[in-house]
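S.K.: Generate a structure from the sequence data that follows.
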Amino acid sequence: MQIFSHFLKSPAKAENVIPPSLLNHYFDEMINHPDSPFVLAIEDLKKLEETSDSTQEYLEYLLEDTIFISLHLTFYEKLFIVLGQHPHLAIEMMDKFSEDIKEREFIIGQETFCHVQYIENHGICQGCKAHDNHQDVFALIEHYFNQNIDFFIQLYLGMQTIQYSFDKLLYDILPENKTLLALQSEQTILEFRKYIFNYVSNELK
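M.R.: Here you go, the predicted model:
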């Protein structure tokens, strides 16, 4: 699953608009809380900026964190799809997902490093562990060397807001609404992800 392609395309025409997801209203409820996913993402962005000594360093942090978060989201998406296929194993799979966080983040960290190196080398790779997946981040190269901070801020906030929303969905919403488990699918999760990203984009206008 390509990690950025859904968000780097031109705005969809009317006939391509995705219908509302069954999960969208849960996100609408989340944003009414003081610690909403978007608010938490904004706080993370402020911390990131405060720790940066220069615009270039800020850009590098945004690039690295955005790729890391986006790769992490693909693990969530795969889990949600499997939960939809095997809802009777939900508790066991959720527990296993939580237990594997260190191993998962190590794998994601390695791939993130490879992608960042690829981008900083102007799209040149001599062959690394993530070589076959570099096309997923190819579109970021131009924005990175143009120092398009606004682009990366929007992408970062979008990915981070989705991350917090997925956490809420996995650990709070699905366990209390088990009928939703069987309704999870790749399309459902994609719609939910796009809905959140569009919300963030509108908030930044």
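
S.K.: Going by C-alpha atoms from here, please, whenever you check contacts or count neighbours.
M.R.: Will do.

S.K.: Mind telling me what element the residue lying closest to Glu77 once chain neighbours are set aside is part of?
M.R.: Distance criterion C-alpha to C-alpha, 6 or more residues apart in numbering; nearest residue to Glu77, sequence neighbours excluded, is Ile189 at 6.7 Å. Secondary structure assignment for Ile189, by DSSP states H and E: helix 186-203.

S.K.: just Asp44 next, same as before
M.R.: Using DSSP H and E, Asp44 falls in helix 37-50.

S.K.: try Tyr118
M.R.: In the assignment (DSSP H and E), Tyr118 maps to helix 101-120.

S.K.: Skip ahead from that helix and say which helix or strand is next.
M.R.: Counting by DSSP H and E, what follows helix 101-120 is helix 140-145.

S.K.: same for that following helix, what does it pack against?
M.R.: The helices and strands touching helix 140-145, judged by 3 or more C-alpha pairs under 8 Å, 6 or more residues apart in numbering; DSSP states H and E, are helix 101-120.

S.K.: Now the second one, please; I'll put the structures next to each other:
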Amino acid sequence: MAEALALIDYGAGNLQSVHNALLAAGARHVHVTSDPEIVAGARRVVLPGVGSFKACAHGLKKIPGLVEAMEQRVLQDGVPFLGICVGMQLLATRGREHGSTLGLGWIEGEVLPIERTDPAIKVPHMGWNDVRPMPHHDGAELVEVGEAYFLHSYHFQPDSGHDIAAMTDHGGGLVAAVARDNLLGVQFHPEKSQAYGLALLERFLEWKP
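M.R.: The predicted structure follows:
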């Protein structure tokens, strides 16, 4: 039987593109949902996100029971989780966009503005860039060397380097992916990253942490 996957709808995600990419990668029974009961029964959970950290965090937390259902299913039951772009950043302790906003706190760290270390460096970081896995990391089998599509002005800085699964470079090193146990977060957009992104989603769908 195909596994049911919950694609979280909280008003802040590129849902249709992510949904289509998951189907193209081989997913079945993708539920686009904000219903805590559906999340509580999902075998995999995907949290997309576009826009500001503050707006996304508030949108997620204002849906009654949704965060609690995610915490139970992901943190307690241990089903595979994928966060995309701001969905990855929401794993952090807090974000520093438009003030200080608490995240989910699943991976300790902060979301900070990308610093312009050189006038030639453009913010937002937009377009195709290299993804370099950290070979020592447990999540290295999920995130491979390649090029992916990025679009962000803020970046996740985990407290522990061990949570960094991959890096990219934009006027200096930026975290491209984080991972811990059954958690995977990618700063880039796999749904816009063509063959590279589809291959990552395929690996996520087969992942058994």
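
S.K.: Now the TM-score, please.
M.R.: Overlay of the two chains. TM-score (TM-score structural alignment, normalised by the length of the first structure): 0.22; 82 aligned residues with a C-alpha RMSD of 6.1 Å.

S.K.: ok, back up a step: so after the helix holding Asp44 of the first structure, what's the next helix or strand?
M.R.: helix 55-85.

S.K.: can you give me the strands for the second structure?
M.R.: Along the second structure, the stretches classed as strands by DSSP state E are 5-8, 30-33, 44-47, 81-84, 94-95, 101-102, 109-113, 125-133, 146-152, 154-158, 164-169, 173-180, 183-186.

S.K.: what's the closest of these to Leu198 of the second structure?
M.R.: strand 146-152 (10.6 Å; C-alpha to C-alpha).

S.K.: and Pro133 of the second structure, how many residues sit next to it?
M.R.: 24 (other C-alpha atoms under 10 Å).

S.K.: Same check on Arg180 of the second structure?
M.R.: Residues near Arg180 of the second structure, counting by other C-alpha under 10 Å: 17.

S.K.: can you check Glu206 of the second structure too?
M.R.: 12.

S.K.: cool, Thr101 of the second structure as well?
M.R.: For Thr101 of the second structure, using other C-alpha under 10 Å, the count is 18.

S.K.: Leu200 of the second structure now?
M.R.: For Leu200 of the second structure, the neighbour count with other C-alpha under 10 Å is 18.

S.K.: cool, and Gln16 of the second structure?
M.R.: So Gln16 of the second structure, with other C-alpha under 10 Å, has 11 neighbours.

S.K.: Equivalent analysis for the one 5 residues further on, please.
M.R.: By the measure other C-alpha under 10 Å, the count of residues near Ala21 of the second structure is 21.

S.K.: next one: Tyr164 of the first structure
M.R.: Around Tyr164 of the first structure sit 17 other residues, with neighbours defined as other C-alpha under 10 Å.

S.K.: give the contact list for it.
M.R.: Contacts of Tyr164 of the first structure were listed using C-alpha atoms under 8 Å, 6 or more residues apart in numbering, and they are Pro37, Leu40, Ala41.

S.K.: Any chance of a markdown table for these, columns distance to Phe166 of the first structure and neighbour count?
M.R.: Below are the contacts of Tyr164 of the first structure laid out as a markdown table (distance: C-alpha to C-alpha, whole Å; neighbours: other C-alpha atoms under 10 Å):
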| residue | distance to Phe166 of the first structure | neighbour count |
| --- | --- | --- |
| Pro37 | 9 | 26 |
| Leu40 | 13 | 16 |
| Ala41 | 13 | 21 |
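
S.K.: and which of those is nearest Ile162 of the first structure?
M.R.: After measuring the contacts of Tyr164 of the first structure against Ile162 of the first structure - C-alpha to C-alpha - the closest member comes out as Pro37, at 7.4 Å.
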